[in-house]
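> generate coordinates for the sequence data below:
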Amino acid sequence: ENLSQVELQGLKDDRRSVWPGGLAIMIAVFDELGIESMEVTDAALRVGVLYDLLGRSQHDDMRFVTVEQFMQRYAVDREQAKRVGIHAAEFLSQLPKPDSEDREDNIALLQWAANLHEIGLSIAHNGYHKHSAYIAGNADMPGFSKNDQARLAALLIGHAGKLGKLANNSSFRDWRMLFCLRLSQVLCRGRSDIQLPKVKVSEVDGSYIVSLSKDWVEEHPLTEFSLLKEAAEWERIGRPYKVILR
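Predicted coordinates:
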């Protein structure tokens, strides 16, 4: 008897030659790991996902490649993305690190959000942040888990405009990252390499505090207006936000 004569319900002809090898591997895995049972599921691992995870541990993270491809595809203003990302990461590094936080991974996610926050401009300027979030949440992004994409999309939808859209989202937890991203965008609103003052950020009893030079702010009235508007927006959703000029 050969493989062409094997009859198994549901086995397609083009799979006859490969299933014995798969069966042998599964038997070995069961024996080696002491597995006693296996159940069928509708879900499956995307091809290559294990290589993605292996790459992360070897400092060859596929997510960096994916973000770079998206930046090229959507003609991102790289200088602006770099500015926003650098300052956002700096602000997050100033905030206390909870024991449960993976700070390195969060900084990476924050910088990816900065790199991709304007991809929606390729569709329309009006409400571009909504387009950015939709793309990030629904596109095929190799290396990113569904949770990664959901967090990224939430940061993109929240980086501009009203915060109410996230205030009612009980699953959103990245408020501190969003605070850093929005503050960075406000300070980089001029889209040029101006010398920013030393900005200190902190979180005290649930209140975000931004401290910066009074002289610099007075020299940049539009930025001052944006900072006050930003503080009011956070206050609107019940999250105290103070701007201290020193």
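
> CA atoms for contacts and neighbours, from now on please.
OK.

> can you give me the helices for this structure?
19-33, 49-57, 62-73, 78-94, 103-116, 128-138, 146-158, 164-167, 175-187, 214-219, 221-236 (DSSP state H).

> closest one to residue 13 among those helices?
helix 19-33 (10.7 Å; C-alpha to C-alpha).

> off-centre distance for that closest one?
Centroid displacement of helix 19-33 relative to its chain, using C-alpha atoms, centre = their mean, to the nearest Å, is 37 Å.

> could you check how far residue 228 is from residue 175?
Applying C-alpha to C-alpha, to the nearest Å, the value for residue 228 to residue 175 is 19 Å.

> apologies, that question was intended for residue 44.
Separation of residue 44 from residue 175 (C-alpha to C-alpha) stands at 32 Å.

> over to residue 203?
For residue 203, the distance to residue 175 - C-alpha to C-alpha - is 11 Å.

> what would the helices of the chain look like in CSV with mean neighbour count and distance to residue 1?
Formatted as CSV, the helices of the chain follow (neighbours: other C-alpha atoms under 10 Å; distance: least, C-alpha to C-alpha, whole Å):
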stretch, mean neighbour count, distance to residue 1
helix 19-33, 11, 14
helix 49-57, 14, 37
helix 62-73, 16, 46
helix 78-94, 19, 63
helix 103-116, 20, 55
helix 128-138, 22, 49
helix 146-158, 22, 46
helix 164-167, 15, 63
helix 175-187, 21, 63
helix 214-219, 14, 85
helix 221-236, 16, 73
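
> turn those helices into TSV, including distance to residue 207.
Formatted as TSV, the helices of the chain follow (distance: least, C-alpha to C-alpha, whole Å):
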stretch	distance to residue 207
helix 19-33	49
helix 49-57	35
helix 62-73	32
helix 78-94	14
helix 103-116	20
helix 128-138	25
helix 146-158	18
helix 164-167	15
helix 175-187	11
helix 214-219	21
helix 221-236	10
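
> and the ones you listed: which comes nearest residue 208?
Closest to residue 208 of the helices of the chain, according to C-alpha to C-alpha: helix 175-187, at 8.1 Å.

> one more, for comparison:
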Amino acid sequence: MTAANNAPAPELLAAIDLGSNSFHMVVARLVHGEIRTLEKMGEKVQLGAGLDAGNNLTEAAQQIALACLSRFAQRISGMPPEAVQVVGTNALRVARNAHRFLARAEQVLGFPVEIIAGREEARLIYLGVSHTLSDDTGRRLVVDIGGGSTEFIIGERFEAQELESLHMGCVSFRNRYFEDGKISRRQMDRAITHGAQELLNIRHRFRSLGWQSAVGSSGSIKAIASVLANLKLTNGSITLEAMRELRRRLVDMGQASRLGELGVRPDRQSIFPAGFAILMAAFESLGIEEMTYADGALREGLLYDIAGRIQHEDVRDRTIQALQERYHVDQQHAQAVEDTAMTIYEQVADQWQLRTAADEEVLRWACRLHEIGLTISHSQYHKHGAYLLRYSDLPGFSQQFQRDLATLVRGHRRKFSPAIFEGIDSEEDRRRLRYLCIITRLAVLLQHSRNHEAPPELSLSADTASLSIRFPEQWLDERPLTLADLENERDYLARQDFKLRINE
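Below you'll find the model as predicted:
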């Protein structure tokens, strides 16, 4: 167990959502398993609008974003790492230079920033919404219109059943259909048709499952509900009939700059028609008759995700278990490999500066999943397993964490080559993963016989480019195959300028 596991639960939690349109932060207190919000901050950063023609974030857009994060950083300064989650969504998923921005953002915040996949974003949104609604029975549809993507979820109580993230958002649609500030019938029709085309992929699946209530959870949907109420078209909900009337009025108005007459805030006027078009497409395509607004969203979902980890109800553990079952992993063998890896880890972690909860977690989970590729083929199964972990939808995991898991599985056997670490830009990440990979390789090797025996009483010492292992007397003499494996491993590591010493 790491120190983080044994520490008392943090008093305060914080979640930061780096959205394509806005950055949001919420700080809360965890009281008897319940989250009590203390403070919310939000700024219209429009990161998605800062993508150039090559999908690179411009320097100007990065500076605006970093200035916002510097203000957030003051509020969370001094909080323990396990109490803070910072995630990026669609704009950072598509930005080709995202890794450079992340390095700058982490320096400003003092906490890691993780990019999450669209379906993971959808899962967290549903978690946030479901905790802000009454605990009713029946399925609900949740829709969240972001700056660069829109999430659709069907779930019941706190469990999502269908998750989808579509590549359309109020900033991207504004840039494509309403950039000149005009709201013509032709522009509105084209935007709604585009939205309907995106929804074709999920329309049948979602309508077949069905729902008893529909909920919207984004700034765009909140603004639409507010306008409908101001116009006295509804009492605060959103209905299909009211949406059709608002569509007529928007076209008659003709200019986004006039939306203040409907009560739309100045900072939201340019994106309001785009958000409306996406929601109108959802109403018509999915057959939504009425929708209510809920205040919970991605950042609240992040808070409940943090709370779950603190209270040992980590969704990631369930994901790992599901993968083991789905790919018929020999769990007894995987546990033996994990136990051996932890025996090594405990002795070298300090010397290799691996003493974080994330380092231990990725090592444990890689050991549990190192053979998932066997379901596809025995030949090159480490590569098949790495591909599955890199590109599957894994609830609870960021894209960086999936990359780390895939790296350890890819590198747990055969050649120890630089190709294993391709695509990892940070020198610090390469160093850390290289050491974790060596531990995984040795653990797999020491359990090669698959007899699930407890790891031997090893004595290890390490420095930056070497590892010395002393085995109990006679242990290797009784296991000539293991000795041969270790000698082969010594050669593999030597080719990458790493020295493995055995009983020296």
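
> TM-score of the superposition?
Once superposed, chain against chain, the TM-score is 0.80 (TM-score structural alignment, normalised by the length of the first structure); 225 aligned residues with a C-alpha RMSD of 2.8 Å.

> ok, back up a step: wait, which of the helices of the first structure is closest to residue 197 of the first structure?
Closest to residue 197 of the first structure of the helices of the first structure, according to C-alpha to C-alpha: helix 214-219, at 6.8 Å.

> longest helix in the second structure, by number of residues?
The second structure, longest helix under DSSP H: helix 185-209.

> before we move on, back to that, out of the helices of the first structure, nearest to residue 198 of the first structure?
Using C-alpha to C-alpha, the helices of the first structure put helix 214-219 closest to residue 198 of the first structure, at 9.9 Å.

> from residue 145 of the first structure, how far out is the residue most central in space within the first structure?
The centroid of the first structure falls nearest to residue 152 when counting by C-alpha atoms, centre = their mean (2.9 Å). As defined by C-alpha to C-alpha, residue 152 of the first structure lies at a distance of 11 Å from residue 145 of the first structure.

> what do you get for residue 187 of the first structure?
31 Å.

> equivalent analysis for residue 12 of the first structure, please.
31 Å.

> higher neighbour count, the two?
A side-by-side neighbour count of residue 12 of the first structure and residue 145, using other C-alpha atoms under 10 Å, places residue 145 first with 12 against 9.

> need the counterpart of the more buried one in the second structure.
Taking TM-score structural alignment, the alignment pairs residue 145 of the first structure with residue 398 from the second structure.

> mind listing what the closest residue to residue 141 of the first structure other than its chain neighbours touches?
The shortest distance from residue 141 of the first structure to any non-neighbouring residue, by C-alpha to C-alpha, 6 or more residues apart in numbering, is to residue 66 (6.2 Å). Neighbouring residues of residue 66 of the first structure by C-alpha atoms under 8 Å, 6 or more residues apart in numbering: 141, 142, 143.

> the last one against residue 50, yeah?
No - using C-alpha atoms under 8 Å, residue 143 of the first structure is not in contact with residue 50, being 9.5 Å away.

> okay, now the closest residue to residue 290 of the second structure other than its chain neighbours: neighbour count?
Among residues not flanking residue 290 of the second structure along the chain, residue 239 sits closest, at 4.3 Å (C-alpha to C-alpha, 6+ apart). Residue 239 of the second structure sits with 18 neighbouring residues when counted by other C-alpha under 10 Å.

> got a list of what residue 239 of the second structure touches?
Residue 239 of the second structure touches 289, 290, 291, counting by C-alpha under 8 Å, 6+ apart.

> residue 163 of the second structure: which of the residues you listed is nearest?
Nearest to residue 163 of the second structure among these: residue 291, at 18.3 Å, using C-alpha to C-alpha.

> surely that closest one meets residue 221?
No - here residue 291 of the second structure does not reach residue 221: they are 9.5 Å apart, not a contact under C-alpha under 8 Å.

> just want to know which of the two has more residues nearby.
residue 221 (26 against 21).

> tell me which element the more buried one falls in.
Here residue 221 of the second structure sits within helix 219-230, counting by DSSP states H and E.

> any chance of the contacts of residue 239 of the second structure in TSV with distance to residue 3 of the second structure as columns?
Converted to TSV, those look like this (distance: C-alpha to C-alpha, whole Å):
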residue	distance to residue 3 of the second structure
289	52
290	49
291	46
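
> which one of these is nearest residue 60 of the second structure?
Set against residue 60 of the second structure, the nearest of those by C-alpha to C-alpha is residue 291 (37.6 Å).

> and the closest one, how far from residue 143 of the second structure?
For residue 291 of the second structure, the distance to residue 143 of the second structure - C-alpha to C-alpha - is 9 Å.
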